[in-house]
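**Student:** Below are the sequence and a predicted model; questions follow.
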Amino acid sequence: MTRGIRGATTVVQNEATTIIEETRRLIEEMVTANNIAPEDISHVFISVTQDLNATFPAKGLRELPGYTYVPVMCMSEIDVPGSLTNCIRVMMVANIKTDQSRINHIFHNEAIKLRPDLTEKGGL
């Protein structure tokens, strides 16, 4: 079964090292919390708010062992007035048997505001 796993985080500044480190930390927690191996992952979409352009956050994923062949695409978020800034969102699609209601979606930093219904479930 193919499942989508959500993740999001924020950074304090538009700086390449910070963006890469926070993305890597988020993805590591997403795969650990859902017991996923790189070969289980079909593809990953990573979006950033318009204020983050210092680097491609996918570099954080590429630094992880075993992720060489995982397809990943970066894109810009819709610039909605009043929305969360400095935000990196991840949509990971994986082939796993976990029921959809048992997926652990992971939100870090200010991004916990995006889906309180999921963070209350334990996806922090």
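**Tutor:** Received it, and whenever you're ready, just let me know what you need.

**Student:** going forward, measure contacts between C-alpha atoms and count neighbours the same way
**Tutor:** Fine.

**Student:** the longest helix in the chain is where?
**Tutor:** Ordering each helix of the chain by length in residues (DSSP state H) puts helix 16-33 first.

**Student:** Tell me which residue lies nearest the centroid of the chain.
**Tutor:** The chain has residue 90 as the residue nearest its centroid, 2.8 Å off, counting by C-alpha atoms, centre = their mean.

**Student:** Centre of the chain to the longest helix of the chain, how far?
**Tutor:** 7 Å (C-alpha atoms, centre = their mean, to the nearest Å).

**Student:** Included below, for side-by-side comparison, is a second structure:
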Amino acid sequence: MPVRGIRGATSVENNSREEISQATRELLSMIIEKNEICSKDIASAFFTVTKDLNAEFPARVAREMGWQTVPMMCGWEMDVPGALKGIIRIMLHVNTEKSQKEIKHIYLKEAVKLRPDLVG
């Protein structure tokens, strides 16, 4: 079975545990729903956050959602001058028979500005 990458991103207005948790839950729930994913099919997840966010690990939120056996990592996004702040990103690797064209990448809130070609 092929492994496909699913991209997603969202934004928060404040560096708070509550906002990061809520935004991460919303993003992961939408990715799961739109791509019809079962947690057993998730191969791994890599989260990044912009340097202004450090109040919560997005991976901890995923574990709270039941992703207990999924290998996950968190890291900093590149700090490019002029880039959006308050952004949470994910690269989710999923075992699926779907083609790459069938994958639905999810961008929410201010993160829609990152990849307007994938929003819609």
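**Tutor:** Cool, the structure landed. Nothing here was measured: the structure is a model prediction, and the numbers come from that model.

**Student:** superposed on structure 2, where does the longest helix of structure 1 end up, distance-wise?
**Tutor:** Comparing helix 16-33 of structure 1 with its match in structure 2 after superposition yields a mean distance of 0.7 Å (mean C-alpha distance after the TM-score superposition for structure 1).

**Student:** circling back: what about the residue nearest to the centre of structure 1, is that helix, strand or coil?
**Tutor:** Per DSSP: H, G, I helix; E, B strand; the rest coil, the local secondary structure of residue 90 of structure 1 is strand.

**Student:** looking at it, it is touching residue 45, isn't it?
**Tutor:** Yes: judged on C-alpha atoms under 8 Å, residue 90 of structure 1 makes contact with residue 45 at a distance of 5.8 Å.

**Student:** Can you give me the buried ones in stretch 97-105 of structure 1?
**Tutor:** 103, 104, 105 (16 or more other C-alpha atoms under 10 Å).

**Student:** Tell me who's in contact with the aligned residue in structure 1 for residue 27 of structure 2.
**Tutor:** Aligned counterpart of residue 27 of structure 2 in structure 1: residue 26 (TM-score structural alignment). If you count contacts by C-alpha atoms under 8 Å, 6 or more residues apart in numbering, residue 26 of structure 1 has them with 7, 8, 9, 106, 107, 108.
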